[in-house]
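Enquirer: Only the shape, not the letters, is given here:
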């Protein structure tokens, strides 16, 4: 029977970060992945000879001295991932039919750039940026050096993202422009917290980067570190039961067969899915399970991959968000019954062999699970003709929308590949194909912020369902999970001083 100090369920970013940190600090670690390819949102898949990314399109906080850069430096993987820094004067371009706006890197540059388009809003922009900075200052490298991963308190989770933005300016277009990061955390105008908005915005202002080639290189780098530290990452290994003895986890059953013994278990699965496979103990009460099962998930995405002729399309070093007139980034939850396309994120990666060109252009629009629910009980590539026709109609809707802004979008396109929330669900294991996990609700933050510690003493949670969405959020919650074993001061100082 295999024995490890720690078994980690799930090989997405959260699971691999926990595995890399804990194995580096001397624990014997085993990471279990139910699919054949590890990585979660950082896994890739190949179509027509091109590697396509599942979920991550760009990452923030990667300038030297920023949090993610420091974490990856501590793990020794910065030299193993190839990145390109996005345009400093406009890493995100927000385009309406009549005008476009730029998100520039750096707080002062961000204010100055938007103040040129909104000259009477300079003071409001300064006020907005101060609010962003005040919240983001709870997570800094200096804080890590002092032994604190975060100094946030619950009060900051009680601010509404939309109401805060609406209270800063009366200019409707500026409200829309400042809301743009909502698409990066599945923002809901009715419930999303300004804390998530502020942390997401600040992250990208302090170093927005793209992977050159596939984002799966981060997955590969973390796995090499885990294995180099003596740990294991096992694919096609589904955790089918978490065994308990006297309110303590004793091990994880894999594929309904063998048991892997463990002193601790960290699960990056949805907390409800984790507890569904956990032996019932006196600590896991029905009321707790009922609360977890009632928490809503964020929306998913419909993605169109335009596979281009080799070295035919020039690489563009920024993201482009196209919006219909009067629309903003909250549209999918503001109008849940409207299935029309009113906003599209256009992104691309530089070719790893020649960064002047791109091989794949991605078009993403938010999609609620209800649109694909009729096929929820089907399997990938076996969903039937009606599903294929649904995807073709949605693809044409997206292309028709984008052509209003870029009539040449299909030039040099050899093939088109599409994915839906069902694809995301099947590839990453997220409920309803949710892109960002459990929605965080400013009206009752305690109900949607999941504690790292479960009701079972040596079972911990990690991943974006726990605290904050996105790459930065998953990294921070993974470190907090690790701190339960290593101590917050110890691991924070090691990373801060790396």
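Expert: Alright, I've got the coordinates. The structure presented is a predicted model; accordingly, all values stated were derived computationally and were not measured.
Enquirer: going forward, measure contacts between C-alpha atoms and count neighbours the same way
Expert: Fine.
Enquirer: give the contact list for the residue positioned nearest the centre of the chain.
Expert: Geometric centre of the chain, nearest residue: residue 470, 3.0 Å, by CA atoms, centre = their mean. Contact partners of residue 470, counting by CA atoms under 8 Å, 6 or more residues apart in numbering, are 184, 185, 200, 436, 464.
Enquirer: Pretty sure the last one sits against residue 436.
Expert: When you say that, I think you mean residue 464. Yes: Residue 464 is within contact range of residue 436, at 6.6 Å (criterion: CA atoms under 8 Å).
Enquirer: A further structure is provided below for comparison with the first:
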């Protein structure tokens, strides 16, 4: 079998699939190498009790006609192959803080007006908040398809303002602050560390419009793979890259655990940067660079409950739920006795019984240190303590949901749970990190990594490089692909699609 390609991409998650399809569209012969037996990374689904559950991606923003992700997906041919379902535009996110509920409406004007209905005395603060987040979006050249210098470092377009500094500057109303920050689970926010731009870009994305992938996010991965193969590319699963051969700071080939060797003119990595640089011989990357990556903090991991519901016993909720026990909505910062502080929850509708849910997914944060003792897979299976831990934590999560949704536990027919260890096993992300490397506004650009590396034809992309999430990774992939293409011509092509 031919093992010579123009480009080899390590990892077949959204970033790898996106990068491969952009480059394939421009005539490059691409090979995607995936260590797992299935492609897609966090786009994958699994089936339990005949129901489809998403493992990562559960909703997408800015997908209306003319919006940025719509243009990108159209450009790649995805809009003709994948069906998307729009979330309730009057309440795409339902925020519950203690015993109060707030709805987030789609569209900047609608979003602001809905906030104003809850906080009529905070009109100036709400107007200032909307101006701030829209300004961050407007200043990003990639999201607005503006012509840029090809040597532009796109991390320089990000503000170094802290999230809490920005929020505190517009209001002293603690309730309003809690509402504005309640969806920080989308970026594992940490007060005193998270930059404002991360919050602003993600909020702007979903305020514009919010959709999910009909039938499960794996349909998006399937569409990507079909496109890549039609372009002449190849997707290999069960191919864990163990090393990259290089000479004179140029990558030559990728060696896989099963003894295969893939040759290419350029190599892209979408895996965690700390793992990517280990693929090269010692000394290829300078010691300060290696130490810098090793010292960079990862975002926290997650504990997730996947619940099969009894038929006709629990109403379908047409919104994402963000529920916090108090106005302290920072779920990633908790003491053991506080867990869980906040959760995200969504349900899927039973198509045979409209109005009722057939399943629910409940997500909260969890530190890797809480499960590190079970890193050894054999130990996990032997003594039963890991399963007991998961059952105990599942009970705690059920109890929190029951506080606001009476009868949920009784309506639950079966469930399974995942921990940061599950994510570590599944993706190889150190510490089971949800979003890869954490961004820290206090370190300046020290928490950012460039796409280019010392190895002239080795590039890094994915959620640890730049911004995470679908929009962030799409943007990172365009930046990475532009290292072999003309960035301004590429942006014009996408905008005109």
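Expert: On my side now, so go ahead. The structure presented is a predicted model; accordingly, all values stated were derived computationally and were not measured.
Enquirer: that older thread, from the contacts of residue 470 of the first structure, pick the one nearest residue 223 of the first structure.
Expert: Each of these was checked against residue 223 of the first structure using CA to CA; the closest is residue 464, at 19.7 Å.
Enquirer: neighbours around the closest one, how many?
Expert: 28 (other CA atoms under 10 Å).
Enquirer: Can you say which helix or strand has the closest residue to it other than its chain neighbours in it?
Expert: Nearest in space to residue 464 of the first structure, with sequence neighbours left out and distances taken as CA to CA, 6 or more residues apart in numbering, is residue 474 at 5.0 Å. Assigned by DSSP states H and E, residue 474 of the first structure falls within helix 470-486.
Enquirer: Quick check: buried residues in that helix?
Expert: Buried residues in helix 470-486 of the first structure, counted by 16 or more other CA atoms under 10 Å: 470-483, 486.
Enquirer: Mind checking what helix or strand follows that helix in sequence?
Expert: Counting by DSSP H and E, what follows helix 470-486 of the first structure is helix 488-496.
Enquirer: can you tell me what part of the second structure that next one aligns to?
Expert: The aligned range for helix 488-496 of the first structure in the second structure is 487-495, by TM-score structural alignment.
Enquirer: mean deviation (superposed) between the matching stretch and the first structure, please.
Expert: Following the fit onto the first structure, the mean deviation recorded for stretch 487-495 of the second structure is 0.8 Å by mean CA distance after the TM-score superposition for the first structure.
Enquirer: ok now that stretch, how far from the chain's centre?
Expert: Distance of stretch 487-495 of the second structure from the chain centroid (CA atoms, centre = their mean, to the nearest Å) equals 24 Å.
Enquirer: for that stretch, which positions count as buried?
Expert: By 16+ other CA under 10 Å, the buried positions in stretch 487-495 of the second structure come out as 487, 488, 490, 491, 494, 495.
Enquirer: Identify the residues contacting the aligned residue in the first structure for residue 277 of the second structure.
Expert: Aligning on TM-score structural alignment places residue 277 of the second structure opposite residue 275 in the first structure. Residues near residue 275 of the first structure by CA under 8 Å, 6+ apart: residue 289.
Enquirer: again with residue 310 of the first structure
Expert: By CA under 8 Å, 6+ apart, residue 310 of the first structure lies in contact with 358, 359.
Enquirer: wait, is it part of a helix?
Expert: No: using DSSP: H, G, I helix; E, B strand; the rest coil, the assignment for residue 310 of the first structure is coil, not a helix.
Enquirer: For the residue nearest to residue 464 of the first structure, give its distance to residue 52 of the first structure.
Expert: Remark: distance between residue 474 of the first structure and residue 52 of the first structure (CA to CA, to the nearest Å) = 22 Å.
Enquirer: Next: residue 6 of the first structure.
Expert: Residue 6 of the first structure is 32 Å from residue 52 of the first structure, by CA to CA.
Enquirer: The aligned residue in the second structure for residue 228 of the first structure and residue 79 of the second structure, how far apart?
Expert: In the second structure, the residue paired with residue 228 of the first structure according to TM-score structural alignment is residue 230. Using CA to CA, residue 230 of the second structure is found at 16 Å from residue 79 of the second structure.
Enquirer: So between those two, which is more surrounded?
Expert: Legend: neighbour count by other CA under 10 Å for residue 230 of the second structure and residue 79, higher for residue 79 (17 against 13).
Enquirer: The residue lying closest to the more buried one once chain neighbours are set aside sits in which helix or strand?
Expert: In space, residue 79 of the second structure comes closest to residue 73 once its chain neighbours are excluded; the distance is 5.8 Å by CA to CA, 6+ apart. Using DSSP H and E, residue 73 of the second structure sits in helix 68-76.
Enquirer: Then residue 52 of the first structure?
Expert: Per DSSP H and E: strand 50-53 holds residue 52 of the first structure.
Enquirer: what's the mean distance for that strand versus the second structure?
Expert: Looks like 1.7 Å for strand 50-53 of the first structure (mean CA distance after the TM-score superposition for the first structure).
Enquirer: Please list the outside residues in contact with that strand.
Expert: Outside strand 50-53 of the first structure, the residues that touch it by CA under 8 Å, 6+ apart are 41-46, 214-216, 305, 307, 359-360.
Enquirer: need the helices for the stretch 1-150 of the first structure, in chain order.
Expert: Per DSSP state H, counting those that start in this stretch, the stretch 1-150 of the first structure carries helices over the ranges 13-24, 67-75, 107-117, 122-136, 141-145.
Enquirer: how about those helices, which one is nearest residue 346 of the first structure?
Expert: Closest to residue 346 of the first structure of those is helix 107-117 (CA to CA; 21.0 Å).
Enquirer: So what touches that closest one?
Expert: Residues contacting helix 107-117 of the first structure (CA under 8 Å, 6+ apart): 89, 101, 102, 103, 104, 121, 122, 125, 126, 129, 205.
Enquirer: let's go with 10 Å and repeat that
Expert: Under the criterion CA atoms under 10 Å, 6 or more residues apart in numbering, residues 88-90, 99-105, 118-119, 121-130, 132-133, 174, 177-178, 202, 205-206 lie in contact with helix 107-117 of the first structure.
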